[in-house]
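J.: The following block contains a protein sequence and its predicted model.
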Amino acid sequence: MPIELVWGTGAGRTELGAFDAALSDANVHNYNLVELSSIVPEGARIERVGALDPGRWATGDLVAVVLASRTSSTPGERIAAGLGWELAAEGGVFMENDAPTAEACERRLDANLADAKRIREWDWTGERGTKVVDHVVDSGAGGAVVAAVFHPISGGHRADDR
């Protein structure tokens, strides 16, 4: 099962507008995102794609994601969002974080992944990764998102298949 990692940043007049713009940058803005907790199913693989292909699914489909995001409306402020993951024979875990800088976000991801491994007696394979994006707010508001896209929960057909 592929889990596609997408990310984006954006700006808007409001923080919600900036969040939507960041989702647009990752091309997940036209789906109803259903947030999951952070468990990776056994046998899944993580694929870094940046943004989903246009028209991947029908507008409004329910799509399962693990989502990290941060927004701000403070001009000049730096924001960061990121996902980290570690895989095991039994599956794996995602950790989502946000922070004022990419470096701080990476540190939080490292600490949270270490904690997640400590409480699970799994056969960790050593396959580990992180993706962090950052953005400096100009005027208005800014947003940053990273999402692990699992699959559509409903529909799941391409928009042109209707």
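T.: Happy to help now that I have it.

J.: From here on, just use CA atoms for contacts and neighbour counts.
T.: Fine.

J.: Does residue 19 belong to a helix, a strand or coil?
T.: Judged by DSSP: H, G, I helix; E, B strand; the rest coil, the three-state class of residue 19 is helix.

J.: what residues are up against the nearest residue to it once chain neighbours are set aside?
T.: Among residues not flanking residue 19 along the chain, residue 143 sits closest, at 4.9 Å (C-alpha to C-alpha, 6 or more residues apart in numbering). By C-alpha atoms under 8 Å, 6 or more residues apart in numbering, the contact set of residue 143 is 9-11, 15, 18-19, 21-22, 69-72, 79, 135, 137.

J.: take the one below as the second:
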Amino acid sequence: MTTIHVAGGIGRAPTAMAAYDAALADANLHNYNLVAVSSVIPADATIDVVDTAPNLGPAGNRLTVVEGKSVAGPDDDAETVATAIAWATGPGPGLFYEASGTDPEAVEREARRGLDAGCELREWEITDRDVLVSSVAADSEGYTAAVVLAAYGDSEPIC
């Protein structure tokens, strides 16, 4: 059985990439090569929402994730940076949906609406739904990032 760890993070730095890296560090997912997948949760997986992800293997390994990400800079005129991942599970497979923006409540609503639409496309029994939102006040002088990641199992060697 695979455990999918869901964690959020925030970061501030002088560049967009450095702010994103700092947000990944806040979630303890900064030392992996992230490989993004779309949205399907395997039937045998369990979801574990954590403040920070546990050690999932050596630095430099490949880690499969679903990722919500939002980054704003000093010229973006954003007061808040927000992202979310919503998920639906049941006795079979499930789904993740992500959304990003500048209003945490709107981001959560969008993630939930997308999830509802995705569930409507499938004939799966869905019994549980949840969402994790990560948001932070934007830095008017630098870059600000918010992330939520669903990390699938342990990392694997990249080569």
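T.: Received, thanks. All values reported here derive from a predicted model rather than from experimental measurement.

J.: Quick check: the residue nearest to residue 19 of structure 1 vs residue 73 of structure 1, distance?
T.: 9 Å (C-alpha to C-alpha, to the nearest Å).

J.: Residue 156 of structure 1 too?
T.: 35 Å.

J.: Residue 92 of structure 1 matches what in structure 2?
T.: In structure 2, the residue paired with residue 92 of structure 1 is residue 94, using TM-score structural alignment.

J.: thinking again about what came up before, restricted to strands, list the contacts of residue 143 of structure 1.
T.: 9, 10, 11, 69, 70, 71, 72, 79, 135 (DSSP state E).

J.: circling back to that earlier point, neighbours around the match of residue 92 of structure 1, how many?
T.: Applying other C-alpha atoms under 10 Å, we find 26 other residues in the vicinity of residue 94 of structure 2.

J.: likewise residue 53 of structure 1?
T.: 11.

J.: where's it relative to residue 28 of structure 1, distance?
T.: In terms of C-alpha to C-alpha, residue 53 of structure 1 sits 9 Å off from residue 28 of structure 1.

J.: shared neighbours of residue 143 and residue 73 of structure 1, anything?
T.: Jointly contacting residue 143 of structure 1 and residue 73 under the rule C-alpha under 8 Å, 6+ apart are 15, 137.

J.: before we move on, the earlier item: on average, how far is the helix or strand harbouring the residue nearest to residue 19 of structure 1 from the matching bit in structure 2?
T.: Element membership for residue 143 of structure 1 (DSSP states H and E) is strand 141-152. Superposing on structure 2 and averaging over aligned pairs (mean C-alpha distance after the TM-score superposition for structure 1), strand 141-152 of structure 1 comes out at 0.7 Å.

J.: tell me how far that strand is from the chain's mean position?
T.: 4 Å (C-alpha atoms, centre = their mean, to the nearest Å).

J.: which of the residues in it are buried?
T.: Buried residues in strand 141-152 of structure 1, defined by neighbour count with 16 or more other C-alpha atoms under 10 Å: 141, 142, 143, 144, 145, 146, 147, 148, 149, 150, 151, 152.

J.: cool, stretch 89-104 of structure 2 as well?
T.: 89, 93-104.

J.: Can you show me the helices along structure 2?
T.: For structure 2, applying DSSP state H gives helices covering 16-26, 104-120.

J.: what range in structure 1 matches the longest one?
T.: This means helix 104-120 of structure 2. Counting by TM-score structural alignment, helix 104-120 of structure 2 pairs with residues 102-118 of structure 1.

J.: Mean per-residue distance, that stretch versus structure 2.
T.: Averaged out, stretch 102-118 of structure 1 is 0.7 Å away (mean C-alpha distance after the TM-score superposition for structure 1).
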